[in-house]
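>>> Would you be able to build a 3D model of this:
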Amino acid sequence: MNEASTVGNDATDQATGAFIAHRNLLFTVAYEMLGSAADAEDVLQETWLRWGTVDLGQVQDQRAYLVRITTRQALNRLRAMKRRKEAYVGPWLPEPLLTAPDVAENVELAESVSMAMMLVLETLSPTERAVFVLREVFDVGYDEIAAAVDKSPAAVRQIAHRARQHVDARRPRQAVSADKSQAAVQAFRRALETGKLQGLLDVLAPEVVLVSDGGGVKKAALRPITGAEKVIRFIAGGSAKAEATLTGDATEVNGHPALVLRVNGEIDGVMAVRVEDGRIAGIYYVRNPEKLTRIASQTPLVVR
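This is a model prediction of the structure:
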């Protein structure tokens, strides 16, 4: 093997090692920006292809450079996804991820990937979302963010301030303890499995909001449903039509307690919740089969 080949192989090995070392971080960045694991994986593939063309000798910080490439690819995809979402049947919810306990233990990470927060991020522009995620979740410096989004550092600071104000105005109330969240989810589960749905009045907040996502493939409400009585009627109607055995498996989705609902043993959907003051204030029910591929095995999410 000649010297050029040896150098080339060393560079390839170095590039591969760096990408593998930061892969979970890059996936987390892409997912936080997109709300779709499938699209995040596509972004990682695009990042890998572009990373393979980079002269590593010119790269001072490989992690920062990889995050920059991932951000740019995610921004491109996020703008394209906007058209897909406009044509989406009914409400669009993020793709739920089965997560390990360490995600729930990281309070800031768990909040940032919660269904409620991911929906808040949907209200930002693509650039605002990228800046907010990189700054608030991953603590990336303004200069590095500027390089990733093709803006000046001064402009990035303004965007970050504007995005933070926007998110703070819509941010879900401070999360309750994991024990209280689990207790609320377990009470919800018992009501579903026993059919005693009126018992949900003790579990649901009066102004609870249910958002269901069937993607035009599975039946779901075309608009959010607000109010405990209306939510119970909706759930009761679905249970009656099913004429089948409904069960719920307790799990952790996006760093929070959730249920995997099964009808006659077959997965019907994932129900994530937002709990406030010991009661369920938000229900996010994903039934679209294309979004249920990440609940069989845990997806590692990291911020470092």
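>>> From now on I want contacts and neighbour counts done on CA atoms only, so please keep to that.
Fine.
>>> Distance from whichever strand or helix holds Ile283 to the middle of the chain?
Assigned by DSSP states H and E, Ile283 belongs to strand 279-286. For strand 279-286, the separation from the chain centroid amounts to 15 Å (computed by CA atoms, centre = their mean, to the nearest Å).
>>> Then stretch 103-123?
Here stretch 103-123 is found 7 Å from its chain centre; the criterion is CA atoms, centre = their mean.
>>> Break down the stretch 151-300 of the chain into its strands, ranges please.
204-213, 225-226, 246-253, 256-263, 266-276, 279-286 (DSSP state E, counting those that start in this stretch).
>>> Just send the ones you listed back as CSV, with mean neighbour count and distance to Arg190 too.
Shown next, in CSV, are the strands of the stretch 151-300 of the chain (neighbours: other CA atoms under 10 Å; distance: least, CA to CA, whole Å):
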stretch, mean neighbour count, distance to Arg190
strand 204-213, 22, 13
strand 225-226, 18, 22
strand 246-253, 21, 9
strand 256-263, 22, 11
strand 266-276, 23, 14
strand 279-286, 24, 14
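>>> Which among the ones you listed is found nearest to Arg294?
In terms of CA to CA, the element of the strands of the stretch 151-300 of the chain nearest to Arg294 is strand 246-253, at 9.6 Å.
>>> Strand 256-263 and the closest one, what's the angle between them?
150 degrees (axes from the mean of the first three to the mean of the last three CA atoms, to 10 degrees).
>>> And strand 246-253, what does it pack against?
Strand 246-253 is packed against helix 178-194, strand 256-263, with contacts defined by 3 or more CA pairs under 8 Å, 6 or more residues apart in numbering; DSSP states H and E.
>>> Other residues contacting the last one?
Outside strand 256-263, the residues that touch it by CA atoms under 8 Å, 6 or more residues apart in numbering are 104, 110, 114, 178, 181-182, 185, 189, 242, 244-252, 267-273.
>>> ok, now with 6 Å
When contacts are defined by CA atoms under 6 Å, 6 or more residues apart in numbering, strand 256-263 is touched by residues 182, 245-252, 267-272.
>>> cool, and the longest one?
Contacts of helix 178-194 with the rest of the structure, by CA under 6 Å, 6+ apart, involve 197, 246-248, 257, 275, 278.
>>> What is the distance between it and the centre of its chain?
22 Å.
>>> Tell me what angle it forms with strand 256-263.
10 degrees.
>>> Next, the structure of the following sequence, for comparison with the previous one:
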Amino acid sequence: MNPATVLEDRATLARVRGRLLGLGYRLTGTWADAEDAADEALARLVALGPGRAPDNPEAWLTTVATRLCLDRLRRRRNETYVGSWLPEPVDTALLPEETAERRDGLRIAMLLAYEQLGPNERAALVLREAYALPYEEIAGVLDAPAATVRQWASRARRRLDTDLRPPGRAPNELIERLVGAVLSGDLDATIAVLTADARVISDSDGRVNAALRDIVGARKCAWFMIKGAEQTGGAIAPVEVNGEPALAMVTRGILRVAQLAVTDGRVDRVYFHCNPVKLTRLPLPEDLPVPT
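Predicted coordinates for the structure are as follows:
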């Protein structure tokens, strides 16, 4: 494909950029980094002079965007972050058009599991499983032998299937049970919906008032959620984030978004997104009193 076709045809450019965004989001866990990497890769393609255009522009863009994302990922891991870190939640409508199976890799729980992998393992797995690239092509992207890339991807998949296995999607009926119990202030009913070692993870980077350490245990988590709901004054609304149901709420003038994940039919994880920097790409209802 001629580079001009990628850059000048709107439909092709939208498709290619969407693919790069999906790649970047899987590799970094933040939409901002994904956008930066995608746009910089496209800008570099534009900057190539006559005679320097790649034979396969999409493969070239994939290589450049991947390396840019890995640079951002490594740099971020050397930075100080206050409290727990969670992937950036985004409006489902922003996600690239993919099969349901591939979109499962864009859930917050899965992105958080990716975060526990080494950068090379993460990239090898994403390029192989989400984009079906041959190991030889991934080897060129990561500048490593194909045998090593195969080992990275295999090790990453093995870890995700065992010690890093992410909790599953929360069915609507379980969400409704938990929300009903929390809003009614019923501590026992709330505990009954949670696993014994349930965990509430709050991401704020110290920018707003939030728990800096994970809250662990069904009773503590239930108490935390009930008290938090009391502070909303009813300012709670359902939203869809990363292809899953979520709840947007305003407590003491602060926007928060909560998502659930389950293990063995009970809520195992509650992700509280509180960092305002990460809450700019969400489909919020107009009647929710969101702070400006």
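>>> picking up where we left off before, can you tell which of the helices and strands packed on strand 246-253 of the first structure is closest to Arg233 of the first structure?
With CA to CA as the criterion, Arg233 of the first structure lies closest to helix 178-194 of these, at 12.4 Å.
>>> relative orientation of the closest one and strand 266-276 in degrees?
Relative orientation of helix 178-194 of the first structure and strand 266-276, computed by the same axes, to 10 degrees: 140 degrees.
>>> Now Leu34 of the first structure: closest residue in space, sequence neighbours ignored.
The shortest distance from Leu34 of the first structure to any non-neighbouring residue, by CA to CA, 6 or more residues apart in numbering, is to Leu78 (6.0 Å).
>>> Now do the same for the one you found: its match in the second structure.
In the second structure, the residue matched to Leu78 of the first structure (TM-score structural alignment) is Leu73.
>>> just His256 of the first structure next, same as before
So His256 of the first structure corresponds to Glu244, using TM-score structural alignment.
>>> Distance of that match relative to Thr92 of the second structure?
The spacing between Glu244 of the second structure and Thr92 of the second structure, counted by CA to CA, to the nearest Å, is 8 Å.
>>> swap in Ala246 of the second structure?
According to CA to CA, Ala246 of the second structure and Thr92 of the second structure sit 11 Å apart.
>>> returning to that earlier point: let me have the strands of the stretch 151-300 of the first structure in CSV, extended by distance to Glu122 of the first structure.
Formatted as CSV, the strands of the stretch 151-300 of the first structure follow (distance: least, CA to CA, whole Å):
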stretch, distance to Glu122 of the first structure
strand 204-213, 14
strand 225-226, 19
strand 246-253, 19
strand 256-263, 19
strand 266-276, 17
strand 279-286, 15
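>>> can you tell which of those is closest to Val149 of the first structure?
With CA to CA as the measure, strand 246-253 is the member of the strands of the stretch 151-300 of the first structure nearest Val149 of the first structure (29.8 Å).
>>> Against the second structure, what's the mean shift for the closest one, could you check?
Taken over the aligned residues, the distance from strand 246-253 of the first structure to the second structure averages 2.5 Å (mean CA distance after the TM-score superposition for the first structure).
>>> For that strand, what is the distance to the chain centroid?
Computed by CA atoms, centre = their mean, the chain-centroid distance of strand 246-253 of the first structure equals 18 Å.
>>> Pro126 of the first structure pairs with which position in the second structure?
Per TM-score structural alignment, Pro126 of the first structure is aligned with Pro119.
>>> now do Arg190 of the first structure
Mapped onto the second structure by TM-score structural alignment, Arg190 of the first structure lines up with Gly180.
>>> Give me the number of neighbouring residues for Leu48 of the second structure.
Per other CA atoms under 10 Å, the neighbour tally for Leu48 of the second structure reads 12.
>>> do you know how far it is from Leu142 of the second structure?
Using CA to CA, Leu48 of the second structure is found at 22 Å from Leu142 of the second structure.
>>> go on, Gly22 of the second structure?
18 Å.
>>> So between the two, which is more surrounded?
Gly22 (24 against 17).
>>> Map the more buried one onto the first structure.
Under the alignment (TM-score structural alignment), Gly22 of the second structure pairs with Thr28 of the first structure.
>>> Return the distance of the helix or strand that contains its match from the chain's centre.
Thr28 of the first structure belongs to helix 3-34 when assigned by DSSP H and E. Remark: helix 3-34 of the first structure is offset 23 Å from the chain centroid, using CA atoms, centre = their mean.
>>> What are the buried residues along it?
In terms of neighbour count (16 or more other CA atoms under 10 Å), helix 3-34 of the first structure has its buried residues at 11, 15, 19, 22-34.
>>> do the same with stretch 81-96 of the first structure
89-96.
>>> how about the residues you listed in CSV, adding secondary structure?
Below are the buried residues of stretch 81-96 of the first structure laid out as CSV (DSSP: H, G, I helix; E, B strand; the rest coil):
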residue, secondary structure
Val89, coil
Gly90, coil
Pro91, coil
Trp92, coil
Leu93, coil
Pro94, coil
Glu95, coil
Pro96, coil
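>>> Which one of those is nearest to Ser5 of the first structure?
Using CA to CA, Glu95 comes nearest to Ser5 of the first structure of the buried residues of stretch 81-96 of the first structure, at 43.0 Å.
>>> what's the matching residue for that closest one over in the second structure?
Alignment note (TM-score structural alignment): Glu95 of the first structure maps to Glu88 of the second structure.
>>> burial measure for the residue nearest to its match when sequence neighbours are not counted, as a count.
Computed as CA to CA, 6+ apart, the closest residue to Glu88 of the second structure that is not its neighbour in sequence is Thr30, at 4.9 Å. Using other CA under 10 Å, Thr30 of the second structure has 19 neighbouring residues.
>>> Could you verify my assumption that Asp143 of the first structure touches Pro153?
Yes: using CA atoms under 6 Å, Asp143 of the first structure makes contact with Pro153 at a distance of 5.3 Å.
>>> so what corresponds to Ser214 of the first structure in the second structure?
Just so we're on the same page, residue 214 of the first structure is Gly rather than Ser. Gly214 of the first structure maps onto Ser204 in the second structure, by TM-score structural alignment.
>>> That'll do, ta.
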